[in-house]
Structure formats: structure tokens, C-alpha cells
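Engineer: one predicted model, sequence on top.
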Amino acid sequence: MRTDQQRGPAGLDQQPRTRWVDQAAFALRRPDLRLGARSHRVDAAAAATGDRIAVQHRVRTSTAEYSLLLNAPEHVGRRTVGDALRDAVAELRAVDLTYGPSRPDSLVSRLRRGEISPESYPPLADLVDRCAAMRAATDGWFDAWAVPGGFDPGGLLNGWAVERAAARLRAAGITDYAVLSGADLTVRGHAAHGGPWRVAVHHPTDGRRAPLVLEMTAGAVGTSGVSGRQGHVVDPHTGEPAEQLVAATVVGPDLAVADAYATALYAAGPVGLAWFRTGSGYQALFAHRRR
């Protein structure tokens, strides 16, 4: 089965290209990337280089750990690949420093205190606009304003950071990459072995279940509910901690949107599944009730 969408809630034109792989085929081909629980894993097969330049790099900020996998033809040159990697890492660190809601001097904190307006900084305006779009797209179940202290974009901030880093890679001419953080990822192009990125998505809480396996050349997977922090997602209509689901995982074109949908679905519970029947281009992979 393939999922295709011309335009998502954030107004993106990128089409997700995802193919489900049956378990028999999965047994013959190891995954490149694994998502599940609170972390991610990169399989050694993803580093096979052949006649390509393949790079893996891990970076930690104050709130997240990221893995970046890049590969490019030899003619692109190692210097270009290295510069692209540095630009992407710098973007991840800059988002953490500049927009982290827990940092008193961040733009988000200053916005919450009324010291600046969103229009003061174009990236901040984009972040606010995305949160407003997702509030509308989810019937208010994703609401960055319905939190103590005011505006908090945390439900999509990590995905937004990853997509901004990925944009840096594309601007440098890198068209084959994967960027992972926790149980989230975005990919484009092909893995170093020349085929689509093979992604095994493990159940977020039940390690005994066989993973869902995707072959992806463009798209993202976002997850909410596996951070280990109790009550970190609240019902925006009541202010109470969300308790209906154990976790929610969503696949679609853009990670910021997939993250926001996953957060909204986790907050809403099973009723939120109706959002994925409206042609949005985003689909729930996991949405299991608590027992």
C-alpha cells in the first residue's frame, strides 16, 4: 500500500513515498533504521558505502539526541558533505537555544512574557503559524496555547527542528539522508546501499510484537507518548493529563505535522482517528488504548 498526498496541513507540496513491506520480505532484508520505545537505532547496513560517501553523526542538545545519516555520490566531495552536516547540526543546536520553551531567554519564552511579537523573527512566525494550523486541523486537540504559562510549541518543536536541519541538507545539495530523534524520523532519497530507507517501526510499549516495516524515499514518522514523563501531554479542553492511549505514532510528509498529529491523537484518544480519514495525507500507525 502506498500513501500519497499533494498538500498537507502545513501547506507542504512534498509527497510521502512509503511502501509497506510484508514480514517475509523483511526477514530477507535487514532494516536500515529502527524506531521504537524511547529511542532509535541505526543498523550497520545503513553505513555500506560502495562508491558513495556515507556519513553517520550523532548530536545531543539539551532536550534531544539526534542521528544524521547522509550519503552522496563521490563527485559531490567529502568537503561538501562535511559542510552540509555541520550546517544541519548547527541548525539543531540553534533551534534548541533559540526556541526552547524551558530556556528563560529563548524567543518562545520572550513571546510568552509579551516582550516580542511573532513577526519580530520570521522563523518564530513560522512556528506560531504551524501551531495555529495544527490547532485548526485537529479540532483543537493540538493547542500550543492551552498549556500553563501560555504558548508552548513543544508538541511539534522537535519535528520542526529536524525538518529545518533537513532543509539545510537539501540546500547543500544532499538529496539522500535520514534524520532521527527518539521515536521520530524524516527521510529523503535512498540509503547508502542504493535502495529505499528500510524502517522498522516497533510497537512503542510491547516489544514482543513484530514491527511494522516501511520502505521510504520521502516522508516522516512522528510519535507521542513514549517520553517516559507522566502527564506530559494534556487534554487541552480540560487541562487534565491524557490517559486513553499508551502512545500514538503517525506517518506522513512532514515531521512537524506528524508530531503534532501524534500529540493531538494521544490527547484525544480513539476519537482522534477520524482526522486521518479526511485526505490529510497523514495516517496513524499505532493508537492503542490503555488496559
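Structural biologist: Right, received. Where do you want to start?
Engineer: going by C-alpha atoms from here, please, whenever you check contacts or count neighbours.
Structural biologist: OK.
Engineer: what's the first-to-last distance across stretch 20-39?
Structural biologist: End-to-end distance for stretch 20-39, by Cα to Cα, to the nearest Å: 22 Å.
Engineer: what separates it from the chain centre, distance-wise?
Structural biologist: Centroid separation between stretch 20-39 and its chain, computed with Cα atoms, centre = their mean, to the nearest Å, is 18 Å.
Engineer: what do you get for stretch 182-196?
Structural biologist: Chain-centre distance of stretch 182-196: 13 Å, with Cα atoms, centre = their mean.
Engineer: ends of that stretch, what's the gap?
Structural biologist: Stretch 182-196: ends 21 Å apart by Cα to Cα.
Engineer: what comes up buried for it?
Structural biologist: Using 16 or more other Cα atoms under 10 Å as the test for burial, stretch 182-196 gives 182-193, 196.
Engineer: go on, stretch 164-175?
Structural biologist: Residues of stretch 164-175 classed as buried by neighbour count (16+ other Cα under 10 Å): 164-170, 172, 174-175.
Engineer: and for stretch 221-231?
Structural biologist: Those would be 221-226, for stretch 221-231 by 16+ other Cα under 10 Å.
Engineer: including distance to residue 133 and secondary structure, could those residues go into JSON lines?
Structural biologist: What follows is the buried residues of stretch 221-231, written out as JSON lines (distance: Cα to Cα, whole Å; DSSP: H, G, I helix; E, B strand; the rest coil):
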{"residue": "221", "distance to residue 133": "19", "secondary structure": "strand"}
{"residue": "222", "distance to residue 133": "17", "secondary structure": "strand"}
{"residue": "223", "distance to residue 133": "19", "secondary structure": "strand"}
{"residue": "224", "distance to residue 133": "19", "secondary structure": "strand"}
{"residue": "225", "distance to residue 133": "22", "secondary structure": "coil"}
{"residue": "226", "distance to residue 133": "24", "secondary structure": "coil"}
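Engineer: which among these gets closest to residue 249?
Structural biologist: Residue 249 has its nearest neighbour among the buried residues of stretch 221-231 in residue 223, at 4.2 Å by Cα to Cα.
Engineer: any idea how far that closest one is from residue 204?
Structural biologist: 9 Å.
Engineer: next up, a second structure to put side by side with the first:
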Amino acid sequence: MSTVTTRPAPGTTAEPTTPPVPRRAFVEQVMGLPVSVHVRGAVDRPEVATAVGQVWGVLHRADAVFSTWRPDSDLMRLRRGDLSAAQVHPWLAEVEQLCVEAEQRTGGLFSASFDGAHHDPTGLVKGWAVERAALHLRHVPGISWCVNAGGDLLAGSGRETGPSTWNVGIEDPRNPGSVAATVALRAGGLATSGAAARGAHVVDPRTGAPVARAGSATVWGPTLLWADVWATALFVDPATGPATLVAADPAYRSLVL
């Protein structure tokens, strides 16, 4: 679990003569979780509200395509045989290809297939969908922003705007409510995988069994999509996963608790 704060990082002090940067937050329930968009800078521009509305639109559309809880989603209709592969949204093929790449990159620690009989491509959909949705925010001048999707975050800035720092607290999975570490995120994604909040929902693709252990794995780097994939991989195998990450994607950093 990750939380964002706008307070100064430990060891720093706020400059008292500097006027506060305008801020605004937007929240929507989508994909079965609360998603918030935090904006700094020219928050009253009409383009900001328009871009945030487009963010929600992309995420709701992704839910309509990929949800395993909605019987009318493209994925569930494909599973039932109500739609053919040629009839479903092209996002499904895109995500399937990313799942293949993710399995190769992680050495099988992340996979859409497990136990020889089950296939679920939705494990990377949240990070992928937030990345796609946030493209609308990148076109708005004069702002920096951070999208928080159930504790996984993507930070960036608009056109002709430098990024600002979002201090992200990483919760101690063995001591809920306490912060184990803080990451200063300026641009890119941060994701945490674990069982503290949702129980043993992460499946080890090598065995097909849920990972029922304490702890968590947090990964941050250039994109939320791959941070999310690697967080899952490192939670599945905290012993060999970090070395696999360093070898495959050295631009990413990790914290295994």
C-alpha cells in the first residue's frame, strides 16, 4: 500500500516566503477501486477538468473491456464464446502481447497463465490503463500531476512544465498504519504488491497457488505498467526476483519488505 503526501520530505523545511502552489484533487470510483488525480499548478485551467474527465473515460472503457466481474465485458463475453477474437476490442490483443513480454522479462515470475489450465491477462491491466489514461494529462500546460489507483501511482507533468516531487509513503505490511520508507517520485510509476490489504490474491504462476506470506514488494521507475509487473514478480519470489529485475530492467528500483 502506498500513500502520497504533499508535505516536505524528512530533513527538509518548507520555504516560508514561497507562496503555496495551487492544488486540486479529483476522485472517481472505477475498476472496482478509488482512483484520484492530484494536480499542482494552473489547476483552474478548463483543460484540467477536461483532461481529468478523459482520464475517467479511458479507465471506465478499460473496465468495460477487461473486467472479470462484469458479465458484459469483452473479456467475459470472449470466454463464454459470445464474441470471437476478431470482434473484441483491440485492447485485448495489445494486453495479451504485453503479458507475453512480461513473462519473458520476469523469467516466468509474472504470467497470464498458471497451473496449466488458467489464463487471466488482467494482472497488468491497471498499470497499463492508468498509463494510457494519463496521456491526456500530459497535454495540459502549466501543471504537474499524480494519479493514485488504489495505492499504485503515476506521476508526470503537462506540456512545457517541469515535474514536481510527490513524497510517497510505503506502508509497513506487518504494522498497518506505519510508514516503512518514503520514495520521492518525480516522474514515472510506483506500484506495491502484497497480501496485507486484499489477502492472498497474488498467484505464483509456477505452482498455480496463491502467495500466502506476509510482506510486500514495491517497485518504482519510468512507467507504472512495468513497475506494477515487477512488484508482482518480486512479491512472488522475493529471493531471486530483485536480481532478475536488475538484470532485465536496471532503470527500476525496488523495496522488498
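Structural biologist: Structure's in. What do you need? Quick caveat, the model's predicted, so the values are computed rather than measured.
Engineer: superposed, how do the two chains score by TM?
Structural biologist: The pair, once superposed, lands on a TM-score of 0.80 when counted by TM-score structural alignment, normalised by the length of the second structure; 241 aligned residues with a Cα RMSD of 3.1 Å.
Engineer: quick one: which of the buried residues of stretch 221-231 of the first structure is nearest to residue 139 of the first structure?
Structural biologist: Taking Cα to Cα as the measure, residue 224 is the one of those closest to residue 139 of the first structure, at 17.8 Å.
Engineer: how close does the closest one sit to residue 57 of the first structure?
Structural biologist: 24 Å.
Engineer: so what does residue 101 of the first structure match up with in the second structure?
Structural biologist: Aligned counterpart of residue 101 of the first structure in the second structure: residue 68 (TM-score structural alignment).
Engineer: an error on my part: the question was meant for residue 182 of the first structure.
Structural biologist: Per TM-score structural alignment, the equivalent position to residue 182 of the first structure in the second structure is residue 150.
Engineer: next one: residue 58 of the first structure
Structural biologist: For residue 58 of the first structure, the residue aligned by TM-score structural alignment is residue 27.
Engineer: please name the nearest non-neighbouring residue to that match.
Structural biologist: Closest residue to residue 27 of the second structure apart from its sequence neighbours, by Cα to Cα, 6 or more residues apart in numbering: residue 36 at 4.3 Å.
Engineer: the counterpart of the one you found in the first structure: which element?
Structural biologist: Under the alignment (TM-score structural alignment), residue 36 of the second structure pairs with residue 67 in the first structure. Here residue 67 of the first structure, judged by DSSP states H and E, is contained in strand 65-73.
Engineer: same check, this time on residue 93 of the second structure
Structural biologist: Assigned by DSSP H and E, residue 93 of the second structure falls in helix 91-105.
Engineer: residue range for that helix in the first structure?
Structural biologist: Aligned using TM-score structural alignment, helix 91-105 of the second structure spans residues 123-137 in the first structure.
Engineer: aligned partner of residue 53 of the second structure in the first structure?
Structural biologist: Taking TM-score structural alignment, residue 53 of the second structure has residue 86 as its aligned residue in the first structure.
Engineer: which stretches in the stretch 51-200 of the second structure count as strands?
Structural biologist: 113-114, 118-119, 143-149, 152-157, 166-171, 179-185, 188-194 (DSSP state E, counting those that start in this stretch).
Engineer: ok, which of those strands comes nearest residue 203 of the second structure?
Structural biologist: Judged by Cα to Cα, the one of those that comes nearest to residue 203 of the second structure is strand 113-114, at 8.0 Å.
Engineer: mean distance of the closest one to its aligned residues in the first structure, please.
Structural biologist: Compared with the first structure after the fit, strand 113-114 of the second structure shows a mean deviation of 1.9 Å (mean Cα distance after the TM-score superposition for the first structure).
Engineer: what sits up against that strand?
Structural biologist: 119-121, 204-208 (Cα atoms under 8 Å, 6 or more residues apart in numbering).
Engineer: point to the residue nearest the middle of the first structure.
Structural biologist: residue 255 (3.5 Å; Cα atoms, centre = their mean).
Engineer: can you find the partner of that residue in the second structure?
Structural biologist: So residue 255 of the first structure corresponds to residue 224, using TM-score structural alignment.
Engineer: next up, the contacts around the residue lying closest to its match once chain neighbours are set aside.
Structural biologist: Spatial nearest neighbour of residue 224 of the second structure, excluding adjacent residues (Cα to Cα, 6+ apart): residue 189 at 3.8 Å. When contacts are counted by Cα under 8 Å, 6+ apart, residue 189 of the second structure touches 152-155, 220-225, 227.
Engineer: how about residue 189 of the second structure, what's its match in the first structure?
Structural biologist: Applying TM-score structural alignment, one finds that residue 189 of the second structure aligns to residue 220 in the first structure.
Engineer: cool, and residue 235 of the second structure?
Structural biologist: Following TM-score structural alignment, the counterpart assigned to residue 235 of the second structure within the first structure is residue 266.
Engineer: what number of residues lie near its match?
Structural biologist: 30 (other Cα atoms under 10 Å).
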